[in-house]
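Q: Provide a 3D model corresponding to the input given below.
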Amino acid sequence: MTKQQANWSPYDNNGGTCVAIAGTDYCVVAADTRMSSGYNILTRDYSKINQLADKSVLASSGFQADVRALQKVLAAKHLQYQHQHNKQMSCPAMAQLLSNTLYYKRFFPYYAFNVLGGLDNEGKGCVFTYDAVGSYERVGYSSQGSGSTLITPFLDNQLKSPSPLLLPARDAVTPLSELEAIDLVKTCFASATERDVYTGDKLEILILNASGIRREYMELRKD
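A: Next up, the predicted model:
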């Protein structure tokens, strides 16, 4: 990686913030709809959330051209999987596919910072958080993007996910009810919007549970 590449931030192009929280029988994935370049707002109504499968949703911040390219690759590989196996990928399988796809491009990476949320084979909520080159971990909650430095400490304080080093391993899903998790996400974004110029305009929330997927919106600051 050149010095110029090292000093370049993907948040200078398009920015945005994503949050996901996993519960015992649900998963909440949320992102703002502002797309900006520097201090210029390109659009106030741009969805950063993409449904990859019936039980898998991907939220991505960073350079949105790379995000779209990544989503097209995942969609093509998932279609190929469906033709071969006559079923859709589970969320953990999609998490591994996303990791492999990012790692394959590690020498010229997608400038996309991803959170994958959904339901596993047992119906439990699951959240997978990534870096730009495919390293990932299953967690109870995660935040990515320009507002993540503001939101992550707040989520740590409210949810206190168990350490992955504990033996025996403890379930990482959060103890909140579905409505409590949605309210917490709204509080996170309302706070981050006050302090991050790349986050704002409108909040898009996807809730996955046994009944399917539903979508909610909340207005955020527009300045």
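
Q: for the rest of this, base every contact and every neighbour count on C-alpha atoms.
A: Fine.

Q: how much space separates Val173 from Tyr141?
A: 8 Å (Cα to Cα, to the nearest Å).

Q: by contact count, what packs against the helix or strand where Thr149 lies?
A: Assigned by DSSP states H and E, Thr149 belongs to helix 148-159. When contacts are defined as 3 or more Cα pairs under 8 Å, 6 or more residues apart in numbering; DSSP states H and E, helix 148-159 sits against strand 141-145, helix 178-193.

Q: quick check: buried residues in it?
A: 148, 150-152, 154-155, 159 (16 or more other Cα atoms under 10 Å).

Q: just stretch 54-74 next, same as before
A: Under 16+ other Cα under 10 Å, the buried positions of stretch 54-74 are 55-64, 66-68, 70-71, 74.

Q: ditto for stretch 127-142
A: Result for stretch 127-142 [16+ other Cα under 10 Å]: buried residues 127-134, 136, 138-142.

Q: the structure of the following sequence is requested for comparison with the preceding one:
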Amino acid sequence: MSAMFSQNPVMNGPNYSFSEAPTTANGNFREHRFNPYSDNGGSTLAIAGHDFVVVAGDTRHTSGYSINTRMSPKVFKIGGTTSSQEDARIVLSVVGFMADGEALKDRLDAVCKMYQYRHGKPITVKACAQRLATILYGKRFFPYYSHAILGGLDEDGTGAVYSYDPVGSYEREQCRAGGAAGSLIMPFLDNQVNFKNQFVPGSGEGHALQERKVVPLSRHEVLNLVKDAFDGAVERHIEVGDGLQMMIITKDGVEEILVPLKKD
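A: As a prediction, the model looks like this:
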């Protein structure tokens, strides 16, 4: 019986020891690695208006150079009381590893539903943003490999957009883009939404130039910007394309629009 637990390789067969790690033919140590993550491509963005929010994402799902599906939504309604989420007022977009994104979406949705049942009122977008940060931070040692953006209307009806890193750090912004083409879309949004590097023509030279006054964009202007942003992204990035899913949050509810993008 003692031979079963013996460390003697003669009596108990070959044993593994970290002091005698397996090596390759040329004498180098063989590396063991477990990587549970994958990047499934796609991009998302959100823009906050005076009394609305637009959250959008493409529908392409990739693994490297392979397209797994052309219809993988990345924008979801959160906290509704029905299976169709028709009464939801908060929208979450996730991009990156879609298995983690789906898990994060389901968990936040469950939290918002429990809040509704316990308190008899919908959760506010500010409270939901804080709760999402807590969920992400609770998984910081094995984080959700996902870039999340939360959108909704705050208590006074103003559009609110919150962006996150994978471990829960977040901030409220006027606009944010993320995902595979985030670095392509964000400079465009900085210029067109945040009015960076926009000056009044003929107002001077060099530092004397007057910056253009920041004015709220209309819903029509924002929708056109979103479409232009993704039209540009699909021309330069193979992991973005197929369809554009847009959700517009207003005091009347959430409207969903789906328009085609390039499929090559």
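
Q: show me what Glu122 of the first structure aligns to in the second structure.
A: Using TM-score structural alignment as the criterion, Glu122 of the first structure maps onto Asp156 of the second structure.

Q: which stretch of the second structure lines up against the helix holding Thr149 of the first structure?
A: The aligned range for helix 148-159 of the first structure is 182-193, by TM-score structural alignment.

Q: can you count the residues close to Gly79 of the second structure?
A: 26 (other Cα atoms under 10 Å).

Q: test my guess that it contacts Arg89.
A: Yes - counting by Cα atoms under 8 Å, Arg89 is a contact partner of Gly79 of the second structure at 7.5 Å.

Q: what about the buried residues of stretch 54-74 of the first structure, which are in helices?
A: 64, 66-68, 70-71, 74 (DSSP state H).

Q: now the helices for the first structure?
A: With DSSP H as the criterion, the first structure has helices spanning 3-7, 64-85, 91-104, 148-159, 178-193.

Q: what's the closest non-adjacent residue to the alignment partner in the first structure of Met246 of the second structure?
A: Counting by TM-score structural alignment, Met246 of the second structure corresponds to Ile205 in the first structure. Distances taken as Cα to Cα, 6 or more residues apart in numbering place Ala30 nearest to Ile205 of the first structure, at 4.3 Å, with adjacent residues excluded.

Q: quick one: what's aligned to the one you found in the second structure?
A: In the second structure, Ala30 of the first structure lands on Ala56 (TM-score structural alignment).

Q: Gln88 of the first structure too?
A: Under TM-score structural alignment, Gln88 of the first structure pairs with Pro122 in the second structure.

Q: what's the neighbour count on the closest residue to that match other than its chain neighbours?
A: Residue nearest to Pro122 of the second structure in three dimensions, not counting chain neighbours: Gln116, with 5.1 Å by Cα to Cα, 6+ apart. Neighbour count of Gln116 of the second structure, defined by other Cα under 10 Å: 16.

Q: what is the distance between stretch 248-263 of the second structure and the centre of its chain?
A: 17 Å (Cα atoms, centre = their mean, to the nearest Å).

Q: need the contact list for Tyr137 of the second structure.
A: By Cα atoms under 8 Å, 6 or more residues apart in numbering, the residues touching Tyr137 of the second structure are 143, 167-169.

Q: sorry, back to before: from the buried residues of stretch 54-74 of the first structure, which two are the most distant?
A: Greatest spatial distance in the buried residues of stretch 54-74 of the first structure: Lys55 and Phe63, 25.0 Å, computed using Cα to Cα.

Q: measure the residue positioned nearest the centre of the first structure to Ala76 of the first structure for me?
A: Against the mean C-alpha coordinate of the first structure, by Cα atoms, centre = their mean, the closest residue is Val115 at 2.6 Å. Distance of Val115 of the first structure to Ala76 of the first structure, computed by Cα to Cα: 19 Å.
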